[in-house]
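Participant: sequence plus predicted model, see below.
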Amino acid sequence: MSNSSIGTPEQLRDPNYTPPLAKAIPLGIQHVLAMFVSNITPAIIIAGAAGFGFGSDAGAQGFPDMSYMIQMSMLFAGVATLLQTITLGPIGAGLPIVQGTSFAFIPIMIPLVAGKGPEALGVLFTGVMLGGLFHAFLGLFIGKIRFALPPLVTGLVVMMIGLALVKVGIEYAAGGVPAKMFDKPEYGSALSWSVAGVVIIVTLGLKFYTRGMLAVSAVLIGIVVGYFYAMMMGMVSFADISGSWARAAVIEFPSPFKYGFEFSSAALIGFCLMAFVSAVETVGDVSGITKGGAGREATDKEIQGATFADGLGTSIAGVFGALPNTSFSQNVGLIAMTGIMSRHVVTIGAIFLIIAGLIPKVGAVIRTIPIEVLGGGVIVMFGMVVAAGVSMLSDVKWDRRNMVIFAIAISIGLGFQLEAMNLAPGAPNALQHLPDSLRILAASGILPAALIAIVLNLILPEHLAAEATEEVSGGMAGHIDE
């Protein structure tokens, strides 16, 4: 599909241009394919952490909650995307911004729900709703707080998010969460790893040796191929598939406050603090879209509108049992690659997401995917999150000041995270004397790392002695005279 057959160069750079419908529909579907797996993965991870089960291990008890969360992930990603593309007064950027479920909040959400079942979801979704309102409030002065979040801070946070998640990818690829695998000696078997390996190999092959739709949807196709491989290996029960399909309704509308309303200070603080990171990520994505698609800088109105939509979309999602939304960077790259800036193309993709979110049978089929298959996909995705953080850190001038800030922040943040995740339930830990709310926040690792980096970056002087600020190419070579 050549761009000349879609419109003139001026039209393609115009967000308000609508390509011919025969071209716009496949372009909209392409956006959905690019984000689909990333969008539903957080819901599956949080449902699994809460103890709903997965695949053939879940049983009927956990089925409605996991399927509902998958369904809401699709539905409210579509709704939040419509807020960005169609706009509602000052809400929305009027740009081709694709919204989807955010990975950034997962390390904050897991401690809130771990092993607690549906009873913990009231706290979780209340936090999502209130945090979303705070996120929208940030739109009033988003331009004024960007100074506190330079690449040193944002890159560190994004990298920490990825590092917190890579363990999940390995556990899934090996066959599940180890704490639940005591009665499964096949955990970590060659068969489990072979399934994840198929997904990874197919994904990499398509990503680097194909173009167009195949490359864009590489992770999705990799998971489909892995699913069929797992089916051939006897890891997918046709009884599970037919049972999941039969239990799911033909169409189902979301239920407000399905899991109740339960306030938690830890949830509120965690979601509000992560809203800063998500807001800055959205600002970066808006700038990337306008530069890549139209060759210009984003306006203040576009940035403010995008932040309003980001927060409001998240708050609405929380009311109906969906997780926080944010702009999706992979779709920013897709716009730069295709050169098609039309917001109406993305609107079509949003409509497809909403339709899929209203059909529970879609979520029922997704739930039958063996966890090893998902593991292969998330290893790739979470590794890319780490790589994105490293890429952002490449813009930092690595003098001794910045190296010390980074070193202290990552040592404490990652140290808290690793110490908390490697202990058996009930075992003493380094944070055990903190109040429950603070312990949950500190154990995430991300928030203490971000807070330390922000504070040190603001209070440490920029102009130190020359030998303390010269760039360091490796290690901490050299010393400061006493």
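Facilitator: Looks like it came in fine. Source: prediction; values computed, not measured.

Participant: when you work out contacts or count neighbours from here on, use the C-alpha atoms and nothing else.
Facilitator: Fine.

Participant: buried sites along the helix or strand residue 275 falls within?
Facilitator: Taking DSSP states H and E as the definition, residue 275 sits inside helix 265-289. Under the neighbour-count criterion of 16 or more other C-alpha atoms under 10 Å, helix 265-289 has 266-289 buried.

Participant: same question, stretch 445-459
Facilitator: Buried positions in stretch 445-459, judged by neighbour count with 16+ other C-alpha under 10 Å: 445-454, 456-457.

Participant: quick one: distance of it to the chain centre.
Facilitator: With C-alpha atoms, centre = their mean, to the nearest Å as the basis, stretch 445-459 stands 21 Å off its chain's centre.

Participant: do stretch 439-450 as well
Facilitator: 18 Å.

Participant: show me the buried residues of stretch 445-459 that map onto strands.
Facilitator: Using DSSP state E, no member of these sits in strands.

Participant: any chance of those in TSV, plus distance to residue 345?
Facilitator: Output for these, formatted as TSV (distance: C-alpha to C-alpha, whole Å):
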residue	distance to residue 345
445	38
446	35
447	36
448	40
449	39
450	36
451	39
452	41
453	39
454	38
456	43
457	41
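
Participant: so residue 253, which of the three states?
Facilitator: coil (DSSP: H, G, I helix; E, B strand; the rest coil).

Participant: ok, and here's another one to check against it:
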Amino acid sequence: MANTQHSVAPVDEMMPAAKLFVFGLQHVLAMYAGAVAVPLIIAGAAGLTKAQTAFLINADLFTCGIATLLQTLGIWKIGIKIPVIQGVTFAAVTPMIIMAKTGGMETIYGSIIIAGICTFLLAPFFSKLIRFFPPIVTGSVITVIGISLLPVGIAWAAGGTGDPHYGSMTYIGVASIVLIAILLINKFFRGFVAHISVLLGLIIGLIIAMPVGLVNFSGVSSAAWLGIDYPFAFGMPKFDLGSIIAMIIVMLVVMVESTGDFLAIGVMVDKPIGEKELTAGLRADGLATALGGILNAFPYTAFAQNVGLVGLTGVKSRFVVATSGAILVVMGFFPKLATIIASLPNAVLGGAGIAMFGIVAANGIKTLSKVDYEKRPNNIFIVAISIGLGVIPVVDANFFKLFPDWSQTILHSGITLGSIAAVILNALFNGSKGGEEAQKELADNAGMNA
């Protein structure tokens, strides 16, 4: 009633500090496992030490917090000012793994900085061109993302590539317990507990793994309690054309995903999202991504699981999620916590990874289920060829080995191949849809996924 009398929209409601903290912490817990998964993946691909992995996790959490504050509070014409928490996009994982193995962390950060700047500059134009990215494109791409990531989770479950005991029953057994725990939590619990099922599964897996000797806490005692992120900790960025192109394509997909999340949250919190608001939100994605490249982090987007949390709790205030951003910034200052997280065995991560990455693919399939295959029979070819091309690098890593060196980063990324194929084939068979129709489809799709 007070909000009505003072004409304060629910999205702008300011709560007591205690409530802000509790609700904000809930959002952090819902996204924490996903937030630390990407730096763990990239650290493994780049062969980083435990100390470097801990630093990477801290840098990611710190930048996640800044990105979330930027999106929820806004500055100038940047930030959509709705309760949307920012996290590392899984869409960038596959190309970053390739870059880590071929060019190192410096190449990753060079591509992220340029892609972030391009995203910022393209935001006002992209908000007009969203009609070229209907659910058939986003669904195909998200499905390829999940399929491309699953081998990572499977390798973890077996102990991690290169482990002398790869495929050990102990490794697979621990991974299975984590996976079963996640399933049972989702079966018997609802709401908040279900939203942190992955985090709870990791904790259960850690407890199980300790007595069988899979956990190594070396380095935790020597890790500093307090640490500060600083620019270019892994060296000055390198700007490789193929890597930059691949990351820009990833950010185009991220812009589509973020748009769907923005529209869905706008409906939930009763705030209309027009071209102006969408542009501000996408600019924040771009700025946060460029900042991530400077601060040893990654590309950022809206976290879908937190979209669902907004709908579940009915808490619409953007200041709740801004509090989440502040909590993430504070967490980024504690290396000891990050070192403990970095001590999680691969087998434990594998059980959670299979669940997380499988859900990514399932969400893509869910999106594709909305596509009309009766009136537009050619849609089946768009999906089939896009996914078919996207899984080539997963099925055979040597398929493109005789192609020019400059093209390797692009051709070895399933997300890149799948994206290009989906956009071109959809334009060929379906043309472009009206902006309002495509935006409505994206909003409905995001609402389903939430």
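Facilitator: Received it, and whenever you're ready, just let me know what you need. Everything quoted here is computed from the prediction, not taken from an experiment.

Participant: tm score of chain vs chain?
Facilitator: After superposition, the two chains reach a TM-score (TM-score structural alignment, normalised by the length of the second structure) of 0.91; 429 aligned residues with a C-alpha RMSD of 2.1 Å.

Participant: related to what we said a few turns ago, what about the helix holding residue 275 of the first structure, how far off from the second structure?
Facilitator: Superposing on the second structure and averaging over aligned pairs (mean C-alpha distance after the TM-score superposition for the first structure), helix 265-289 of the first structure comes out at 0.7 Å.

Participant: again with stretch 373-391 of the first structure
Facilitator: With mean C-alpha distance after the TM-score superposition for the first structure, stretch 373-391 of the first structure departs from the second structure by a mean of 0.7 Å once superposed.

Participant: what comes into contact with that stretch?
Facilitator: 38, 41, 154-163, 165-166, 168-174, 195-200, 219, 222-223, 226-227, 230 (C-alpha atoms under 8 Å, 6 or more residues apart in numbering).

Participant: coming back round to it: so the helix holding residue 275 of the first structure matches what in the second structure?
Facilitator: Aligned using TM-score structural alignment, helix 265-289 of the first structure spans residues 241-265 in the second structure.

Participant: chain center to that stretch: distance?
Facilitator: With C-alpha atoms, centre = their mean, you get 11 Å for stretch 241-265 of the second structure.

Participant: tell me which residue is most central in the first structure.
Facilitator: Nearest to the geometric centre of the first structure sits residue 103, at 2.3 Å (C-alpha atoms, centre = their mean).

Participant: quick one, what contacts the residue lying closest to that residue once chain neighbours are set aside?
Facilitator: Counting by C-alpha to C-alpha, 6 or more residues apart in numbering, residue 103 of the first structure lies nearest to residue 42, which is 6.3 Å off, once chain neighbours are set aside. Counting by C-alpha under 8 Å, 6+ apart, residue 42 of the first structure makes contact with 101-103, 106, 323.

Participant: just the closest of those residues to residue 30 of the first structure, please.
Facilitator: In terms of C-alpha to C-alpha, no member of the contacts of residue 42 of the first structure lies closer to residue 30 of the first structure than residue 101, at 17.7 Å.

Participant: trace that closest one over to the second structure, please.
Facilitator: Looks like residue 101 of the first structure aligns to residue 88 there (TM-score structural alignment).

Participant: and what of residue 253 of the first structure?
Facilitator: Using TM-score structural alignment, residue 253 of the first structure sits opposite residue 228 in the second structure.

Participant: isn't its match right next to residue 331, touching?
Facilitator: No. If you go by C-alpha atoms under 8 Å, residue 228 of the second structure and residue 331 don't touch, sitting 10.8 Å apart.

Participant: the more surrounded of these two?
Facilitator: residue 331 (19 against 12; other C-alpha atoms under 10 Å).

Participant: the residue mapped onto the more buried one from the first structure sits in which helix or strand?
Facilitator: Using TM-score structural alignment, the partner of residue 331 of the second structure in the first structure is residue 356. Using DSSP H and E, residue 356 of the first structure sits within helix 343-357.

Participant: what's near enough to touch residue 449 of the second structure?
Facilitator: 304, 308, 363, 366-367.

Participant: between those, which is closest to residue 21 of the second structure?
Facilitator: residue 308 (19.0 Å).

Participant: how many other residues sit next to that closest one?
Facilitator: Residues contacting residue 308 of the second structure under the criterion other C-alpha under 10 Å number 23.

Participant: counterpart of residue 345 of the second structure in the first structure?
Facilitator: Match for residue 345 of the second structure (TM-score structural alignment): residue 370.

Participant: residue 282 of the second structure too?
Facilitator: Match for residue 282 of the second structure (TM-score structural alignment): residue 307.

Participant: before we move on, what about residue 307 of the second structure?
Facilitator: Under the alignment defined by TM-score structural alignment, residue 307 of the second structure corresponds to residue 332 in the first structure.

Participant: what's the helix or strand for that match?
Facilitator: helix 329-338.

Participant: tell me the buried residues in that helix?
Facilitator: 329, 331-336, 338.

Participant: the corresponding residue of the second structure for the residue nearest to residue 103 of the first structure and residue 18 of the second structure, how far apart?
Facilitator: In the second structure, the residue matched to residue 42 of the first structure (TM-score structural alignment) is residue 38. To residue 18 of the second structure, residue 38 of the second structure is 31 Å away according to C-alpha to C-alpha, to the nearest Å.

Participant: tell me how many other residues crowd the residue lying closest to residue 80 of the second structure once chain neighbours are set aside.
Facilitator: Residue nearest to residue 80 of the second structure in three dimensions, not counting chain neighbours: residue 281, with 4.3 Å by C-alpha to C-alpha, 6+ apart. Other residues within reach of residue 281 of the second structure, judged by other C-alpha under 10 Å, total 31.

Participant: about what we covered before: who wins on neighbours among the contacts of residue 42 of the first structure?
Facilitator: The residue in the contacts of residue 42 of the first structure with the most neighbours, by other C-alpha under 10 Å, is residue 323 (35 neighbours).

Participant: aligned counterpart of that residue in the second structure, please.
Facilitator: By TM-score structural alignment, residue 323 of the first structure lines up with residue 298.

Participant: what does residue 460 of the first structure give?
Facilitator: In the second structure, residue 460 of the first structure lands on residue 429 (TM-score structural alignment).
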